[in-house]
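S.K.: Below are the sequence and a predicted model; questions follow.
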Amino acid sequence: MTDHATQLAEGARQLNIPLSDDQARQLLAYLTLLNKWNKAYNLTAVRDPAEMVSRHLLDSLSILPFVDGNSWLDVGSGGGMPGIILAIMRPDAHFTLLDSNGKKTRFLTQAKVELRLANVEVVNSRVESFLPGKAFDGIVSRAFSSMADFVELTRHLSDTHTRWLAMKGLYPDEELIALPDDVEVLRSEQLTVPGCQGSRHLLILRRLIQPELAQPGNG
């Protein structure tokens, strides 16, 4: 039988992610909750909890060094990857978990309550209809859609300070070609996730400042 606590601790060590005892307990409690609800709600195709540690917990932890700022949106959050994991690791930041599937947001709400995550807000809505009133510091997606759709569907939730974090498998060459002209790749990282055999990449995007707006008053 796999010792999930040891697997998590060793994986975090390999990722160079400091993990407190409380954070480890919360992550393992989330794993238990995900496994329990998955049997009825089909939150993830992964059924083996040991595989969930690598493919969900450690995969989400791998992007933690790139999560700056205080307000984050996890769009198409599903079972809470990476939003719940990031919220556990960044109690100082606020995370909005958005999904249009009512069953998934019911699970996310239960996870928020049971894990006592005061920094989490769960929203059951289509992203196009979500109007929070201000831009997020960061927007993250994990297999939500193509990168062009990811950017366009969340454009109204961003400004030039917002960073989009797109979690991908293989490097998305074709998707990058389809990005809007006013969006650039700020950074690209190939990630090595302990226990995951497949390729993992993180693309960090931002909106460009329009030239005519960059120097007001000139001319």
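M.R.: Nice, thanks for sending it over.
S.K.: C-alpha only now, for contacts and for neighbours.
M.R.: OK.
S.K.: biggest helix in the chain by residues?
M.R.: Assignment by DSSP state H gives helix 21-41 as the longest helix of the chain.
S.K.: That one packs against which elements?
M.R.: Helices and strands touching helix 21-41, by 3 or more Cα pairs under 8 Å, 6 or more residues apart in numbering; DSSP states H and E, are helix 4-15, helix 49-52, helix 83-89, helix 102-114.
S.K.: List of residues touching the longest one?
M.R.: When contacts are taken as Cα atoms under 8 Å, 6 or more residues apart in numbering, the neighbours of helix 102-114 outside the stretch itself are 30, 33, 37, 41, 43, 78-80, 97-99, 118, 120, 122-124.
S.K.: PyMOL command to pick out the buried ones of those residues?
M.R.: A single PyMOL command is used to select the members of those judged buried by 16 or more other Cα atoms under 10 Å:
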select buried, resi 30+33+37+43+78+79+80+97+98+99+120+122+123+124
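S.K.: so who does residue 189 touch?
M.R.: When contacts are counted by Cα under 8 Å, 6+ apart, residue 189 touches 201, 202, 203.
S.K.: okay, now the one to match up with it:
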Amino acid sequence: MSSQTIPASILAAGLHALELDDAVPAATQQRLLDYLALLDQWNQHTNLTAVRERSAMVTRHLLDSLVLLPHVRGTRLADLGSGAGLPGIPLALARPDLHVTLVDSNGKKARFLQAAIDTLKLNADVAHLRVEALRGSFDTITARALASLPDMLRWGGHLLTRDNIWLAQKGRYPDAELAALPAGYAAATLPLHVPGLDAARHVVIIRRSDTGSRHAP
């Protein structure tokens, strides 16, 4: 990176705490650090992330993305509002068999995403468009701090079928958003424990439902 190397030990310890040692071996961990180095390089002239401290980037970008790995299903994933590639790029690095579509309407961010794909040789592509315009079939949909649950489903609900899932990352338990979930969707909310992160994290797992809107803790 620009002045220091990223502390690889923080990543290794975090993955151990998440019980992902076998799923993310040493060679993949190095590729994850290469991604952060590229992100830091681009961040010098393009505002992609406000997180700049090295250990914080490992925790808040890599571990906060990889905590979703056990919940990802299938082999095709769409990462909506991907921004700097989170959580899509860490998931693509950890799962080379997973084809990831990184979706962002911002031109600068889309250019970075394409550069990351080319540099890291990812099994991924960039969709430089608004979520509403995305078409395709995906096994898993991810969104990290994109919008409220009702807004996310209003924009991207057409992507959700009875055969796939949506993993929406949230901070605190989103009571009000769950209460406003549109009819036709079912949601289950699970706490996420990100090593080194002293903040609440949850994943809302959304599916199509035939019985109207409902949610469970």
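M.R.: Cool, got the structure. Since we're looking at a predicted model, the values are computed, not measured.
S.K.: still on that earlier bit, out of the helices and strands packed on helix 21-41 of the first structure, which comes closest to residue 143 of the first structure?
M.R.: helix 83-89 (13.1 Å; Cα to Cα).
S.K.: Next secondary structure element downstream of that closest one?
M.R.: strand 94-99 (DSSP states H and E).
S.K.: After superposing, tell me the mean distance of that following strand to the second structure.
M.R.: Compared with the second structure after fitting, strand 94-99 of the first structure has a mean deviation of 0.4 Å; criterion: mean Cα distance after the TM-score superposition for the first structure.
S.K.: That strand to helix 102-114, inter-axis angle?
M.R.: 150 degrees (axes from the mean of the first three to the mean of the last three Cα atoms, to 10 degrees).
S.K.: The contacts of residue 189 of the first structure into TSV, with extra columns for neighbour count, distance to residue 90 of the first structure and secondary structure?
M.R.: Formatted as TSV, the contacts of residue 189 of the first structure follow (neighbours: other Cα atoms under 10 Å; distance: Cα to Cα, whole Å; DSSP: H, G, I helix; E, B strand; the rest coil):
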residue	neighbour count	distance to residue 90 of the first structure	secondary structure
201	18	22	strand
202	22	19	strand
203	20	21	strand
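S.K.: so which of the residues you listed hold up in the second structure?
M.R.: Compared against the second structure with both residues aligned by TM-score structural alignment, their matches' Cα atoms under 8 Å, these retain 201, 202, 203.
S.K.: which one of these sits closest to residue 22 of the first structure?
M.R.: Using Cα to Cα, residue 202 comes nearest to residue 22 of the first structure of those, at 27.2 Å.
S.K.: tell me the contacts of the closest one?
M.R.: Applying Cα under 8 Å, 6+ apart, one finds that residue 202 of the first structure lies in contact with 63, 165, 166, 167, 168, 188, 189, 190, 191.
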